[in-house]
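Participant: Any chance you can model this:
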Amino acid sequence: MHVEASWPGKTPGMQLDRYLLASSQEDFTHNDVWRVLRIQSEFVSGFGALAGIGPAVSVFGSARTSEDNPYYQAAERIGARLAEAGLITITGGGPGIMEAANKGAYEADGVSVGLGIELPFETGLNKWVNKGINFRYFFVRKTIFVKYSQGFIVMPGGFGTLDELFEALTLVQTEKVTGFPIVLFGSEYWGGLVDWLTKVVAEERCISPKDLNLFTVTDDPDEAVDVVISALMDAHSARQAKGL
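Facilitator: Below is the predicted model of the structure:
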């Protein structure tokens, strides 16, 4: 879904995200104006590709999770349950947890979406994606995740997963998005983070104690999906009550 472009000073294989962030201020009048148009085109492509797809849930998690890992199997079950509930599964389109969720949705005859990203160690979308788009810029991709998702289910993962998790928590905390359920799957994996948020961050009053209610922790794939569905139904009822 993207057009290859040759930018002044861009070396072969260099990621555009990296090129953008490495550019000097003096580049603006020469190159950055054109880069803004490139960024705009990615937004347009993303909006166009996913316009009208219907209610969707994003599943995040590590690209390094193997097929024999229980988390892979849980993500597959989550994708299937989402499809059975009439919800679209959106992932980053890569291997590991993302592949598992896409596979579960695909095999349950659901819509399986992949939002890929240009990375040096990942190539292409996994084979279970039946609607996909590739991005060059992380911030564009994250905007598309939030715009077209009604909730996040966050499986064990690394820096990218944590980035997506805290982006969502910040948007909910600041009410940039409302009625947006966030589920952390895997109490053992997320336990240390939750303890730190509770005993350090909240205790230091860097967040409000009520902010700890912005997410739900579970070890049950069915419960993860049920939490999302329940939140979406509550949000729908609230909109109806307001006549929206």
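Participant: From now on I want contacts and neighbour counts done on CA atoms only, so please keep to that.
Facilitator: OK.
Participant: Show me where the chain has its strands.
Facilitator: Assigned strands in the chain, in chain order: 56-60, 88-91, 112-117, 131-135, 152-154, 182-185, 216-218 (criterion: DSSP state E).
Participant: Val154 against Gly61, yeah?
Facilitator: Yes - assessed by Cα atoms under 8 Å, Val154 is found in contact with Gly61 at 6.1 Å.
Participant: Compare those two and say which is more crowded by neighbours.
Facilitator: Gly61 (32 against 25; other Cα atoms under 10 Å).
Participant: Next, count neighbours for Arg18.
Facilitator: 12.
Participant: returning to that earlier point: deepest in the core, which of the strands of the chain is it.
Facilitator: Each of the strands of the chain was scored by mean neighbour count; the highest is strand 88-91, a mean of 28, by mean count of other Cα atoms under 10 Å.
Participant: Show me what it packs onto, helices and strands only.
Facilitator: Packing partners of strand 88-91 (3 or more Cα pairs under 8 Å, 6 or more residues apart in numbering; DSSP states H and E): strand 56-60, helix 70-84, helix 97-107, strand 112-117.
Participant: Give me the common contacts of Val154 and Gly61.
Facilitator: Counting by Cα atoms under 8 Å, 6 or more residues apart in numbering, the shared contacts of Val154 and Gly61 are Thr161.
Participant: quick one: which of the helices and strands packed on strand 88-91 is nearest Thr198?
Facilitator: strand 56-60 (22.8 Å; Cα to Cα).
Participant: Redo the helices and strands packed on strand 88-91 as a markdown table? Include distance to Val172.
Facilitator: Output for the helices and strands packed on strand 88-91, formatted as a markdown table (distance: least, Cα to Cα, whole Å):
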| stretch | distance to Val172 |
| --- | --- |
| strand 56-60 | 15 |
| helix 70-84 | 22 |
| helix 97-107 | 23 |
| strand 112-117 | 22 |
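Participant: Let me know which of the ones you listed is tucked in deepest.
Facilitator: Note that of the helices and strands packed on strand 88-91, helix 97-107 is the most buried (mean count of other Cα under 10 Å), with a mean of 29.
Participant: Tell me which stretches of the protein form helices.
Facilitator: In the chain, the helices defined using DSSP state H lie at 16-22, 33-50, 70-84, 97-107, 138-148, 159-173, 187-196, 221-241.
Participant: Another sequence for comparison is provided below:
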Amino acid sequence: MNVLMEFIHGFRRLHFVGPCVTFFGSARFEENHPIYHSTRALAGAVAELGFTVMTGGGAGLMEAANRGAKDVGGRSVGCNISLPSPQAVNRYLDKWVTIRYFFIRKTLLIKYSFAFIVLPGGFGTLDEFFEAVTLTQTKKILQFPIIIFDRAFHEELLRHLDHMIEAGTISREDLELIVVADEIPVIIDFLRRQSIEKFLLQPEVKRLPRQWLFEKA
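Facilitator: As a prediction, this is how the structure comes out:
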């Protein structure tokens, strides 16, 4: 019952966020780090396309992405996680929800998104990345773009993916789901073609909340 109520809480809170691009990334990068600045710029460009920027709602690169969206007047949302050492939400969010269970949080981060951008990060970021790849590979969700940002940081990961192909544990076609790019104009063009045009995305039409689901605008 707790799990069901948590899902309902998340769906109610995030129902009207519109088409999102979700940024997966570490909470540990400080504001003065170059990747913070490049993430902020990338998120701003994504928001200017009309997407809502979604993150895990915390500090570091999550904050940078949310901040970038706010820089250009875009919409910024977060799906925070409740931890033994509380993770405060960043101050660049229009709307957020705090979730107790990681698997529910991942569902919410993926449910509303038409693309995923993987930033430098740790175990949690890789968990989210492989969740999105697996769901796309197995056609549990549509083939939304998955973009790895910062090739230098992810060099070992990319090498390991090649090793998995050589070992026969994945196919080369599986890597067609993933794009590696460092240039913001390249990423924006890719999102325009593979998300907006491919899925015929339109500006969100405002709907009234459905009271029987206890939805809130």
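Participant: on that earlier part again, may I see the strands of structure 1 arranged in JSON lines, with distance to Gln240 of structure 1 as well?
Facilitator: Shown next, in JSON lines, are the strands of structure 1 (distance: least, Cα to Cα, whole Å):
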{"stretch": "strand 56-60", "distance to Gln240 of structure 1": "20"}
{"stretch": "strand 88-91", "distance to Gln240 of structure 1": "22"}
{"stretch": "strand 112-117", "distance to Gln240 of structure 1": "29"}
{"stretch": "strand 131-135", "distance to Gln240 of structure 1": "31"}
{"stretch": "strand 152-154", "distance to Gln240 of structure 1": "23"}
{"stretch": "strand 182-185", "distance to Gln240 of structure 1": "22"}
{"stretch": "strand 216-218", "distance to Gln240 of structure 1": "25"}
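Participant: between the ones you listed, which one is nearest to Arg81 of structure 1?
Facilitator: Closest to Arg81 of structure 1 of the strands of structure 1, according to Cα to Cα: strand 88-91, at 9.7 Å.
Participant: compared with structure 2, how much does the closest one deviate?
Facilitator: Strand 88-91 of structure 1 differs from its equivalent in structure 2 by a mean of 0.2 Å after superposition (mean Cα distance after the TM-score superposition for structure 1).
Participant: from what I can see Asp222 of structure 1 touches Arg81, true?
Facilitator: Yes - Asp222 of structure 1 is within contact range of Arg81, at 7.1 Å (criterion: Cα under 8 Å).
Participant: And Gly151 of structure 1? What does it align with in structure 2?
Facilitator: Aligning on TM-score structural alignment places Gly151 of structure 1 opposite Ala115 in structure 2.
Participant: Of the helices of structure 1, which is nearest Lys131 of structure 1?
Facilitator: helix 33-50 (8.3 Å).
Participant: re earlier: which one of the helices and strands packed on strand 88-91 of structure 1 lies closest to Val183 of structure 1?
Facilitator: strand 56-60 (9.5 Å).
Participant: tally of neighbours for the corresponding residue of structure 2 for Gly192 of structure 1?
Facilitator: Here Gly192 of structure 1 is matched to Glu156 in structure 2, going by TM-score structural alignment. Neighbourhood size, Glu156 of structure 2 [other Cα under 10 Å]: 11.
Participant: Check the gap between the counterpart of Ser76 of structure 2 in structure 1 and Ile78 of structure 1 for me.
Facilitator: In structure 1, the residue matched to Ser76 of structure 2 (TM-score structural alignment) is Ser112. Distance of Ser112 of structure 1 to Ile78 of structure 1, computed by Cα to Cα, to the nearest Å: 12 Å.
Participant: How about Ala168 of structure 1?
Facilitator: From Ala168 of structure 1 to Ile78 of structure 1 the distance is 19 Å (Cα to Cα).
Participant: Thr91 of structure 1 too?
Facilitator: For Thr91 of structure 1 relative to Ile78 of structure 1 (Cα to Cα), the value is 12 Å.
Participant: what touches both of those two?
Facilitator: By Cα under 8 Å, 6+ apart, the residues touching both Thr91 of structure 1 and Ile78 are Ala101.
Participant: Contact partners for Asn217 of structure 1?
Facilitator: I think there's a mix-up here, since residue 217 of structure 1 is Val and not Asn. Val183, Leu184, Phe185, Gly186, Ser187, Trp190.
Participant: measure it to Phe185 of structure 1 for me?
Facilitator: 6 Å.
Participant: Neighbours of the counterpart of Val44 of structure 1 in structure 2, how many?
Facilitator: In structure 2, the residue equivalent to Val44 of structure 1 is Ile8, according to TM-score structural alignment. Each residue near Ile8 of structure 2 was counted by other Cα under 10 Å, and the total is 14.
Participant: any idea what Met233 of structure 1 aligns with in structure 2?
Facilitator: Applying TM-score structural alignment, one finds that Met233 of structure 1 aligns to Ile196 in structure 2.
Participant: okay, now its match: neighbour count?
Facilitator: 18.
Participant: cool, and Arg38 of structure 1?
Facilitator: 18.
Participant: Leu232 of structure 1 versus that one, what's the distance?
Facilitator: Going from Arg38 of structure 1 to Leu232 of structure 1 by Cα to Cα gives 35 Å.
Participant: and if you look at Gly54 of structure 1?
Facilitator: Distance, Gly54 of structure 1 to Leu232 of structure 1, using Cα to Cα: 13 Å.
Participant: ok, the two, which is more surrounded?
Facilitator: Between Gly54 of structure 1 and Leu232, counted using other Cα under 10 Å, Leu232 has the larger neighbour count: 18 against 13.
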